[in-house]
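Undergrad: Let me see the structure of the following:
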Amino acid sequence: MTRFSDIAAFEAALSALPVADTAARSAATARQSRLTKPPGSLGRLEDIAVFIAGWHGVERPRIERGRAVVFAGNHGVAARGVSAFPAAVTVQMVANFTAGGAAINALADSAGLTLAVVPLDLDRPTADFTRGPAMSEDECLAALNAGAAAVGDADLLVLGEMGIANSTAAAALCAASFGGTGADWVGPGTGVDANGVARKVETVDAALARHAKHLRGAFEILRRVGGREIAAIAGAIVAARHAEVPVILDGFIGTSAIAPLARDAPAITEHCLAGHCSAEPGHRRLLERLRLRPLLALDMRLGEGSGAALAAHIVRAALATHDGMATFAEAGVSGG
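TA: Model prediction:
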C-alpha cells in the first residue's frame, strides 16, 4: 500500500508514475479486431476495454472489486457565504450516506460497487484560505494518506466528495494550477444566486493574491487553497496509480483534485477516466485542460461520486462486450 511518510515521499510518488502494460493493451487491441463486428463499430467501448486491459495487465479484464469512496470535509471558507447550505449539512449528509439514503448509495449499488465513506475531521474545518493556508503541512499529509489508504484492493476506483463550500476550493485549485481568475472558474455550485457567485469570485481572487508567492507545487497548492476531502482524492489518485488501479473521476470538485497533480506531472491523468461533464461551468474547461473526454454529459451537479458511479456502468458494458463476444473464428462468421 502506498503511504506518504513526508512531503518528499509524496513528491517522489508523483514524479515516478507506473505506466500501463503495453503487452496487455496490444493483446486487447488484437482481440477487438477479431470480435464479430466491424472494426471500431463499438466506438469508445473498445477504447475503454483496451484502457482497462492495460492497467489490469491482462487481455480480458473484469471488474470484481469495484469500489466507490466518498471523502467528506468541512471548509472554514464557508463562513464567507459562498454556499447555499450551512456547513452542518456535511455532517448530516455523511449520516445519510452511512444510512444508505443518498444518491451515491443507489448509484453505487446499481453499478456493483462497494461504497466507503471517509469523514475527515468534520469537527475541525480547514482554515479560511483568504487569511492563510487551508491546512498545515501535517494536516494535508494526513488527508493525502487517508485517500491512499482507501484504495485497498480495488480493481476500479470511483472517487466522490462531500463538503459545503468545496466548489469554491475547487475553483481556487484550478486557478492556482492552470491560471486565470476566480471569474474564470467559479460557478453556482449548489445553487447560489448572482450575489453568491460574486462572493465566491471575490473569495477565490483573495486566496490567489494571499498565496501567490507559494503556489509552486502540487502539495503547496493542495494545502493552501484545497480541503481535506479534495486532498484525500488526490492521495487516492496517486496511490491508485502505483497500484495500477484505474480511476473514474467525478465532477468539478472531484476533478479539481487532480489539477495540481497534473500541473506537476501531466501523465497522472493516464490511468483516469472522466466519468461525466457536470453542469458546473468550470468543469468543461478543466476537462479540456486535462485532455480528458467525459463518458457522459447529463447536466448532473450533485457530486458524491454520482456521475462517476453512473459511468461505471459504461465501463462494465465495455468489458462485457470485450470478454463476452465471440470472435469471427469462434462464430464461424466470415470477415475476421
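Undergrad: going forward, measure contacts and count neighbours with C-alpha atoms only.
TA: Fine.
Undergrad: quick one, strands of this protein?
TA: Listed in chain order, the strands of the chain (DSSP state E) span residues 66-72, 114-119, 156-162, 247-249, 272-274.
Undergrad: Quick one: end-to-end length of stretch 327-336, please.
TA: 8 Å (Cα to Cα, to the nearest Å).
Undergrad: List the buried residues in it.
TA: T327, F328 (16 or more other Cα atoms under 10 Å).
Undergrad: Quick one: residues in contact with it.
TA: The contact list for stretch 327-336, computed with Cα atoms under 8 Å, 6 or more residues apart in numbering, reads R31, S33, R34, L35, T36.
Undergrad: contacting residues for the second one?
TA: If you count contacts by Cα under 8 Å, 6+ apart, S33 has them with P39, G336.
Undergrad: Name all residues that make contact with the residue minimising distance to the centre of the chain.
TA: Centroid-nearest residue in the chain: L249, 3.3 Å away (criterion: Cα atoms, centre = their mean). Neighbour list for L249: V158, L159, G160, T255, C272, L273, A274, G275, H276, G305, A308 [criterion: Cα under 8 Å, 6+ apart].
Undergrad: if we go to 10 Å?
TA: 157-160, 233, 237, 255-258, 269, 272-277, 292, 294, 305-309, 311 (Cα atoms under 10 Å, 6 or more residues apart in numbering).
Undergrad: And E161, by the same measure?
TA: So E161 contacts 69-73, 117-119, 228-230, 232-233, 250-251, 253-254, 302-306 (Cα under 10 Å, 6+ apart).
Undergrad: one more time with 6 Å, if that's ok
TA: E161 sits next to V70, F71, A72, E304 when contact means Cα atoms under 6 Å, 6 or more residues apart in numbering.
Undergrad: this one next, for a side-by-side:
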Amino acid sequence: MREFDHAAAEAARARQDQLTKPPGSLGRLEELALFMAGWQGRARPRLERAQALVFAGNHGIVAQGVNPFPAEVTAQMVRNFRAGGAAINQLCRVAGAELSVLPLELERPTRDFTLGAAMEAAEVQAAMQAGATAVDPGADVLLLGEMGIGNSTVAAVQAASGFGGQPADWVGPGTGAEGAILRNKLRAVAEGLARHRPDSAAATLAAFGGREQAAICGAVMRARQLGLPVILDGFICTAAASVLLRDDAGALAHCLIGHESAEPGHRRLIAALGMRPVLSLDMRLGEGSGAAVALMVLRGALACHDGMATFAEAGIGAGVD
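TA: From the prediction side, this is the model:
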C-alpha cells in the first residue's frame, strides 16, 4: 500500500508560501492542494484525468418493507445513468470526470440480513474484485458513488455495527421513508445487529451486504495501492468504505469525504471518522453527486496552487500583506 509522500507535500507547502497571497488565505483550498500533492507524490499535483465509478446492487432487505420504491428501480436508474439522464451525468460533465456505471448482478439480490448472512465469502470477494478491477491506474483522482434500492438500510447497519450506538442514531429517510417504512428500517437494523457480530471488513460485508458496498471497498483498496486519491460520496459510500477500518485504522487516509449528506447518520459517521467533508449542501441523492461537486472545488484548489504567480514572478515585494 502506498503512503503519503511528506516530501512532496512539504514542497507544495513551500510553493503555497511563495504565492501572491497572505499565507493560509485560501484556507481549505490550500489544505486540499497539499493533500493531493502528498498522495500524487508531486509538488504540483494535477487533475488531467478524473474517474467516477458508480456501483449498483440490489438487496434482499427490501423484502422487509424498508423502502418506498421497489427493487426494480435500481435497474431503471442504471439505464438512466447510461442514457445520460441522471444528476451524476450532468455533474460529471461539468466537473470533467469520466463516468462509468457498473451494475453488480442486479437480477440476484443479496439475501435478507435479518434472516442470515447477506453474502457468502466468495460473493464478497467477487464484488470487491469487480470494484478493484474498475479502477483506472492512469487516473489522477477517483470519485465513488452507488445506486441500490434499500442500501441506506445497509449503510445504517454497517455504521452501527462498526461504531456502536442505537439504530435510531443511524437510520434516516433515505429515498423518503417515513411512518411504517421508517419503523421497518429501524426494526431491520436492530434485528441485523442482534443476529450478526462481524469483526472484520470481509465479515461485515458478508453479514450485511451489499455488492455495491463491497465494490466500493475493493476500489478504495486498489486506489491505495496505486497512491490514487479518492473522493467518497455521502452516507452510503462513506459507510461502505469505513468497513475497511476494521482491518486497518489508516485505510481511508487517501480519501476525502466529498460532502456532508443531509441523511442524519452521515454527520455522526463523519465525526466518528474524524474527517472533514469538502462541502455541506444538504444533498442526499447518492450516485456520486456530492463527490462530483467536490471535484469542482478540488479543481479550483489545484488551479490556484499551480497557476498563481509567486511574489518573485510577479515582481511584488515580500513585505506586501
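Undergrad: any idea how far V333 of structure 1 lies from A326 of structure 1?
TA: Distance, V333 of structure 1 to A326 of structure 1, by Cα to Cα: 10 Å.
Undergrad: correction: F97 of structure 1
TA: 41 Å.
Undergrad: For these two, indicate the residue with more neighbours.
TA: Set F97 of structure 1 next to A326 and count neighbours by other Cα atoms under 10 Å: F97 wins out with 20 against 17.
Undergrad: Tabulate the strands of structure 1 (TSV), appending distance to P281 of structure 1.
TA: Output for the strands of structure 1, formatted as TSV (distance: least, Cα to Cα, whole Å):
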stretch	distance to P281 of structure 1
strand 66-72	22
strand 114-119	27
strand 156-162	18
strand 247-249	16
strand 272-274	15
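Undergrad: how many other residues sit next to whichever residue in structure 1 pairs up with L193 of structure 2?
TA: Counting by TM-score structural alignment, L193 of structure 2 corresponds to L208 in structure 1. L208 of structure 1 has 25 neighbours, counted by other Cα under 10 Å.
Undergrad: L208 of structure 1: what's it in contact with?
TA: Applying Cα under 6 Å, 6+ apart, no residues qualify as near L208 of structure 1.
Undergrad: Now for A43 of structure 2, how many residues are close by?
TA: Residues near A43 of structure 2, counting by other Cα under 10 Å, number 23.
Undergrad: Also G85 of structure 2?
TA: There are 13 residues near G85 of structure 2, going by other Cα under 10 Å.
Undergrad: Roughly how far does the residue mapped onto it from structure 1 sit from M162 of structure 1?
TA: Matched to structure 1 by TM-score structural alignment, G85 of structure 2 sits across from G101. The spacing between G101 of structure 1 and M162 of structure 1, counted by Cα to Cα, is 14 Å.
Undergrad: One more: D264 of structure 1?
TA: 26 Å.
Undergrad: More neighbours: the two, which one.
TA: More crowded of D264 of structure 1 and M162, by other Cα under 10 Å: M162, with 27 against 17.
Undergrad: Disregarding flanking residues, what is the spatial nearest neighbour of the more buried one?
TA: A72 (4.6 Å; Cα to Cα, 6 or more residues apart in numbering).
Undergrad: Show me where the stretch 51-200 of structure 2 has its helices.
TA: Along the stretch 51-200 of structure 2, the segments classed as helices by DSSP state H, counting those that start in this stretch run 72-83, 87-95, 121-134, 151-163, 167-170, 179-195.
Undergrad: which helices and strands sit right next to the second one?
TA: For helix 87-95 of structure 2, the elements it packs on are helix 289-307, judged by 3 or more Cα pairs under 6 Å, 6 or more residues apart in numbering; DSSP states H and E.
Undergrad: Where in structure 1 does the helix it packs on align, residue-wise?
TA: Following TM-score structural alignment, the partner segment of helix 289-307 of structure 2 in structure 1 covers residues 306-324.
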